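Novice: only the shape, not the letters, is given here:
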């Protein structure tokens, strides 16, 4: 893989802990009230949830594990059902991507500590399911082993909504989306006529419930 840096799955939880720790340190019950006051929102604290998108890779090569997210999610669902521990996973746009949805909880002191524990539990379930198929989870913004030529509709997850979204964008934007490019590390990446470039983007997002 040349100079590609591959992040072992075993280090994922340790990478995430400091970020959540910093968030926990900066957020207090008092500071969370101020944005609501300024925006005219009053009343009790809302709930907060999160979604976490992670790529699946082949352990031996570090390359994206295309077409595997349904299998891995199925394995997690079976284990979670046996343990009666609810977990919400779904297939993301790329067929090598899994999205985990965290349980909503009150936004207060200790919230992010609980979310970190939930994240570690989800990671454990994913890793166990991946282990049966020679796969691993890598938590990173853009997977270093992802080739631009793989960002195409052929690597979409098997969910109708992604094809519908692509068709809708093509009809709405027409030639404007077909002629666009993105510069990435000195290389121009064609946007093309679909949303396939979104396959390269993974993140963890925190969402606060608002009125």
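Specialist: Done, it's in. Given the structure is predicted, the values throughout are model-derived calculations rather than measurements.

Novice: make it CA atoms for all contacts and neighbour counts henceforth
Specialist: Will do.

Novice: residue contacts, residue 152?
Specialist: Neighbour list for residue 152: 194, 196, 197 [criterion: CA atoms under 8 Å, 6 or more residues apart in numbering].

Novice: and the comparison structure, right after this:
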């Protein structure tokens, strides 16, 4: 959800003071990187899952406040719209059988939440974009009660000074204009966190950027928006356009958007934070009373809240994280590439693949990113999101290759080796990586199942609205089964 703020309006003086404070924080952060004021990085990972709420007719249920009161678990929090909630899973060690234990905890959390939401006639849908969402659902009182969200919306439109244009290609292209950031709420994701040491951060971030394309081809689960079939993972393009602070003229000048893949490979985490400060205007310029230089000089760990808040409004697909826990600073790579769902076991298979392959790519003596242009990695990202199971990737040593061949021949063996190096139990590897193998061999992911199911239902005579609703009903049955999505049957 991001750091909380106390107001949604800011003066010019506040903005100027905030800019100066962020630059001071950046200088202190640079000093900290040079003097190693960071916690050791264990094999620890964290997880966040964004969720949708639907009513008995499988339409968005704008009642997250009531549902969260009923769930009464601090692990669940609000998200942008009143039909969204988020589940935050505390960091856990990767070695041994901890991922198997995590699967059980996740299922228990979600089952309890589902049962309590059911008291209000509401169900939970773990899916990249809710297929029954329509533009009319995002009018009126759609936004969750949180000053951060209102401030973000006001900041986006203050920067643009005009409405947002959505223009997304695909089999059924979408073009529309909106006066709110409400369409952003359609984007529900899984976020994977990995704590790393400062000297290992650049290698892990670069490796994560390389993996983004294959991750999307494997995990795409968002083919429908407002009734139209668009990209396999429409969420990535929608998120880019629905939060774009740039006017068309600024886009033509090459100004960076807040949703940002990146410009190039890095040598230090400082490169990313410096880029944030230099190129991205503040959206939430709220200052604290902390004196970061004095805190560091006194031997305490500064929170650098202004730098953290600013970083939270630059939506990199692999975001650098500076955080302080129990007085110790640490760094994380936050992977934001994947959509939510389809099942808990699919999510953890995606996570196992990512963590294992990341480990090996970051360790290579001659890293793959030294043999591929950054533009090619970005192209893989776009291809994976747009084309899903039909995507082609470029990879050093393989050239242009189908995504499934790349994963089966190269990345999946790396993932198994990387997990073993991290001390992950063979029982974990044997549970989750065969799911990735199955998706590759069958060339099926969540987006494939959704589009095939809707097509089958339309052949039965259902119109698009009816087909999407019926598809979502089948989807929720599959979600609760916890059987991998590549094994789900398409209705005859």
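Specialist: That came through, no problem. Remember, it's a predicted structure, so these values are computed and weren't measured experimentally.

Novice: would you map the helices across the first structure?
Specialist: 12-26, 29-38, 69-83, 111-131, 160-173, 175-178 (DSSP state H).

Novice: tell me, what residue is most central in the first structure?
Specialist: Geometric centre of the first structure, nearest residue: residue 53, 0.9 Å, by CA atoms, centre = their mean.

Novice: next one: the aligned partner of that one in the second structure from residue 115 of the second structure, what distance?
Specialist: If you follow residue 53 of the first structure across to the second structure using TM-score structural alignment, you land on residue 50. Computed as CA to CA, to the nearest Å, the residue 50 of the second structure to residue 115 of the second structure distance reads 18 Å.

Novice: grab the nearest non-local neighbour of residue 381 of the second structure.
Specialist: residue 213 (3.8 Å; CA to CA, 6 or more residues apart in numbering).

Novice: and that neighbour, what is it in contact with?
Specialist: 377, 378, 379, 380, 381, 382, 383, 384, 385, 393.

Novice: ok so the last one is a strand residue?
Specialist: Looking back up the chat, that one is residue 393 of the second structure. Yes: using DSSP: H, G, I helix; E, B strand; the rest coil, the secondary structure at residue 393 of the second structure is a strand.

Novice: how much space is there between it and residue 383 of the second structure?
Specialist: Counting by CA to CA, the gap from residue 393 of the second structure to residue 383 of the second structure is 7 Å.

Novice: same question, residue 355 of the second structure
Specialist: Distance of residue 355 of the second structure to residue 383 of the second structure, computed by CA to CA: 22 Å.

Novice: do residue 144 of the second structure as well
Specialist: Per CA to CA, residue 144 of the second structure is found 33 Å from residue 383 of the second structure.

Novice: so between those two, which is more surrounded?
Specialist: residue 383 (24 against 21; other CA atoms under 10 Å).

Novice: whereabouts in the first structure does the strand or helix carrying that one align?
Specialist: Using DSSP states H and E, residue 383 of the second structure sits within helix 374-387. Under TM-score structural alignment, the alignment places helix 374-387 of the second structure onto no residue of the first structure.

Novice: elements contacting that helix?
Specialist: Judged by 3 or more CA pairs under 8 Å, 6 or more residues apart in numbering; DSSP states H and E, helix 374-387 of the second structure is in contact with helix 198-219, helix 234-242, strand 392-395.

Novice: check which residues of the longest one are buried.
Specialist: Of the residues in helix 198-219 of the second structure, those buried by neighbour count under the rule 16 or more other CA atoms under 10 Å are 198, 200-219.

Novice: what's around the aligned partner of residue 148 of the second structure in the first structure, how many residues?
Specialist: Using TM-score structural alignment, the equivalent of residue 148 of the second structure in the first structure is residue 161. Residues lying near residue 161 of the first structure (other CA under 10 Å) number 11.

Novice: what of residue 140 of the second structure?
Specialist: By the criterion of other CA under 10 Å, residue 140 of the second structure has 7 neighbours.

Novice: can you tell me how far it sits from residue 108 of the second structure?
Specialist: 34 Å.

Novice: cool, residue 309 of the second structure as well?
Specialist: Residue 309 of the second structure is 32 Å from residue 108 of the second structure, by CA to CA.

Novice: neighbour-wise, which of the two wins?
Specialist: Neighbours of residue 309 of the second structure and residue 108, each counted by other CA under 10 Å, are more numerous for residue 309; the result is 21 against 12.

Novice: remind me, longest strand of the first structure?
Specialist: Ranked by residue count under DSSP state E, the longest strand found in the first structure is strand 47-58.

Novice: that one vs the second structure, mean deviation?
Specialist: Strand 47-58 of the first structure differs from its equivalent in the second structure by a mean of 1.0 Å after superposition (mean CA distance after the TM-score superposition for the first structure).

Novice: now do that strand against helix 111-131, angle only.
Specialist: 30 degrees (axes from the mean of the first three to the mean of the last three CA atoms, to 10 degrees).

Novice: packing partners for strand 47-58 of the first structure?
Specialist: When contacts are defined as 3+ CA pairs under 8 Å, 6+ apart, strand 47-58 of the first structure packs onto strand 97-101, strand 105-106, strand 135-137, strand 204-208.

Novice: and which of the contacts of residue 152 of the first structure is nearest to residue 109 of the first structure?
Specialist: residue 197 (37.2 Å; CA to CA).

Novice: how many neighbours does the aligned partner of the closest one in the second structure have?
Specialist: Alignment note: residue 197 of the first structure maps to residue 183 in the second structure; criterion TM-score structural alignment. Residues lying near residue 183 of the second structure (other CA under 10 Å) number 22.

Novice: skipping adjacent residues, who's closest to residue 183 of the second structure in space?
Specialist: residue 242 (6.1 Å).

Novice: now swap in residue 153 of the first structure and tell me
Specialist: Once flanking residues are discounted, residue 153 of the first structure sits nearest to residue 196: 6.1 Å by CA to CA, 6+ apart.

Novice: okay but residue 454 of the second structure is in contact with residue 466, surely?
Specialist: No: taking contacts as CA atoms under 8 Å, residue 454 of the second structure lies outside contact range of residue 466: 9.2 Å.

Novice: no further questions, thank you.
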